[in-house]
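Participant: A predicted structure for the sequence below; I have some questions about it.
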Amino acid sequence: MRQPMASTVLIAVPLIAVLLVAGCGTGPRDAASTATPPAAAPSVTTAPTPTGTAGSFNPTDIAWLQLTVAMTERLLPVLDLVPTRTTDPAWRRTAAHLAATQRAQLDRAHRLLVEAAAPTTNPHEGHDMPGMVTPAEMTALRSATGTPFNRLLAGHLRAHLAQSVRVAAAEQQSGVQPAAVALAAAVARNGTADLERLDHLDSA
């Protein structure tokens, strides 16, 4: 069913706002080329329970929440592969930690979107955006085991985390809803800490 024009515009405008502010419209999807954001003290942070109202969300808040949901929902199936594709205990622990963090952030984002009375449809459905694993890349992951799988996994995790930190920074700069901005701060801190965790894992 086609959405009314007003709904389409409502979705498109905030999406453009976040992508332009984040500077991530189009570009190479090579995971290895994704730069690591500035380092911060490793810590896992939880965001406060949403407390705003629908009227307190601006377009950037909505766009960032929708993009965060889309990116996280694309990453979780990758993390779910880890127990069956590698026996490395360090990678298994890392994947379990990331999955718990990502699911907690996803739950917060979903709750904020409900609170914002945002459209329930996913405006990013079918889009292979920066930081997202494509269907072809997912097929490659399912076909790999051991060290080759770990190598592919590391590249995709870096791409996702670095892009998540970028768009979270855009939300912190241009968002206005306190709980959404607080969630973005948590995403940025957790993402930076997890990138550092990957650095240690690679150098071990």
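Facilitator: That came through, no problem.
Participant: C-alpha from now on. contacts and neighbour counts both.
Facilitator: Fine.
Participant: residues contacting Phe57?
Facilitator: Contact partners of Phe57, counting by C-alpha atoms under 8 Å, 6 or more residues apart in numbering, are 116, 175-177.
Participant: which stretches of this protein form helices?
Facilitator: 5-22, 59-85, 89-115, 135-143, 146-174, 178-203 (DSSP state H).
Participant: Run the angle between the longest one and helix 135-143 for me.
Facilitator: Looking back up the chat, that one is helix 146-174. Computed with axes from the mean of the first three to the mean of the last three C-alpha atoms, to 10 degrees, the direction of helix 146-174 lies at 140 degrees from that of helix 135-143.
Participant: mind listing what's buried in helix 146-174?
Facilitator: Using 16 or more other C-alpha atoms under 10 Å as the test for burial, helix 146-174 gives 149-150, 152-172, 174.
Participant: Likewise for the last one?
Facilitator: Buried positions in helix 178-203, judged by neighbour count with 16+ other C-alpha under 10 Å: 178-196, 198.
Participant: Same question for the second one.
Facilitator: Using 16+ other C-alpha under 10 Å as the test for burial, helix 59-85 gives 59-72, 74-76, 78-79, 81-82, 85.
Participant: The shortest one now?
Facilitator: Buried residues in helix 135-143, defined by neighbour count with 16+ other C-alpha under 10 Å: 138, 141.
Participant: A further structure is provided below for comparison with the first:
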Amino acid sequence: MRRRLPMALLGLLVWVLAGCSTATGAAPAPQGTPGASQADITFSQQMVPHHQQSIQVANLASERSASEFVKAIAAKIIKAESAEVQTMTGWLQSWNAAALPAAGHAGHSMPGMITSGQVAGLENLTGAEFDRAWLPLMAEHLRNGVTMAKTVLSSGEHAETKALAQEIVENQTAAIDEITARIS
């Protein structure tokens, strides 16, 4: 009997460890993630720093812009994306998934992020000059967010993530259209 217990434990350990990897080598979604796939988790992990950067750049507009339009768009971005960051951060915590730093995974820059040089450039501008630089930069940043949201709409499983992604597509597309109309 004493020999059977250690062998049973060893068998259980092998069974548990075998379930911790996939054929592709990608980590499975953490346990206790009802309806959340790895695509849903990755979306939140990438969209949180993307939104945080939107908020950072929008805050610059409230300080440096001469345009009431730019300030109004920036305020909308700050309000909407701050709430979305809280939502996605909550999901990541409930899924026991780590949030990525703004610099991206493993220190590499994530696609769709504004470079540190571009942010520094904005920090050195004021007034109409700032507005001319900010508008196209923010439009491109928002386009990248729409692309990320469309990806999870087609590959995600978590209903709330997909609903948020659809909101992001609609709201950011509207903001892009407003910004683009001002640039033209």
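Facilitator: Received, thanks. Bear in mind that the values here come from a model prediction, so they are computed numbers and not experimental data.
Participant: if we can go back for a sec, want to try CSV for the helices of structure 1, with distance to Gly126 of structure 1 as columns?
Facilitator: Output for the helices of structure 1, formatted as CSV (distance: least, C-alpha to C-alpha, whole Å):
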stretch, distance to Gly126 of structure 1
helix 5-22, 15
helix 59-85, 10
helix 89-115, 19
helix 135-143, 10
helix 146-174, 17
helix 178-203, 24
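Participant: Tell me which of these lies nearest to Met129 of structure 1.
Facilitator: Closest to Met129 of structure 1 of the helices of structure 1 is helix 59-85 (C-alpha to C-alpha; 8.3 Å).
Participant: Relative to structure 2, which residues correspond to that closest one?
Facilitator: Mapping helix 59-85 of structure 1 onto structure 2 (TM-score structural alignment) gives residues 38-64.
Participant: what's the mean deviation for that stretch versus structure 1?
Facilitator: Superposed on structure 1, stretch 38-64 of structure 2 shows a mean distance to its aligned partners of 1.0 Å (mean C-alpha distance after the TM-score superposition for structure 1).
Participant: what about that stretch, distance to the chain center?
Facilitator: From the chain centre to the centre of stretch 38-64 of structure 2 is a distance of 6 Å (C-alpha atoms, centre = their mean, to the nearest Å).
Participant: which stretch among the helices of structure 1 comes nearest Asn122 of structure 1?
Facilitator: Using C-alpha to C-alpha, these put helix 59-85 closest to Asn122 of structure 1, at 7.0 Å.
Participant: Mind giving me the packing neighbours of that closest one?
Facilitator: The contact analysis (3 or more C-alpha pairs under 8 Å, 6 or more residues apart in numbering; DSSP states H and E) places helix 59-85 of structure 1 against helix 5-22, helix 89-115, helix 135-143, helix 146-174, helix 178-203.
Participant: helices and strands around the longest one, which ones?
Facilitator: It refers to helix 146-174 of structure 1. By 3+ C-alpha pairs under 8 Å, 6+ apart, helix 146-174 of structure 1 packs against helix 5-22, helix 59-85, helix 135-143, helix 178-203.
Participant: Export the ones you listed to TSV and append columns for distance to Thr121 of structure 1.
Facilitator: Output for these, formatted as TSV (distance: least, C-alpha to C-alpha, whole Å):
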stretch	distance to Thr121 of structure 1
helix 5-22	10
helix 59-85	9
helix 135-143	20
helix 178-203	19
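Participant: Can you say which of those helices is nearest to Thr120 of structure 1?
Facilitator: Nearest of those (C-alpha to C-alpha): helix 59-85, 9.5 Å.
Participant: picking up where we left off before, let me know which of the helices and strands packed on helix 146-174 of structure 1 is the nearest to Glu125 of structure 1.
Facilitator: helix 59-85 (7.7 Å).
Participant: now that closest one against helix 178-203, angle please.
Facilitator: Per the same axes, to 10 degrees, the angle that helix 59-85 of structure 1 makes with helix 178-203 is 30 degrees.
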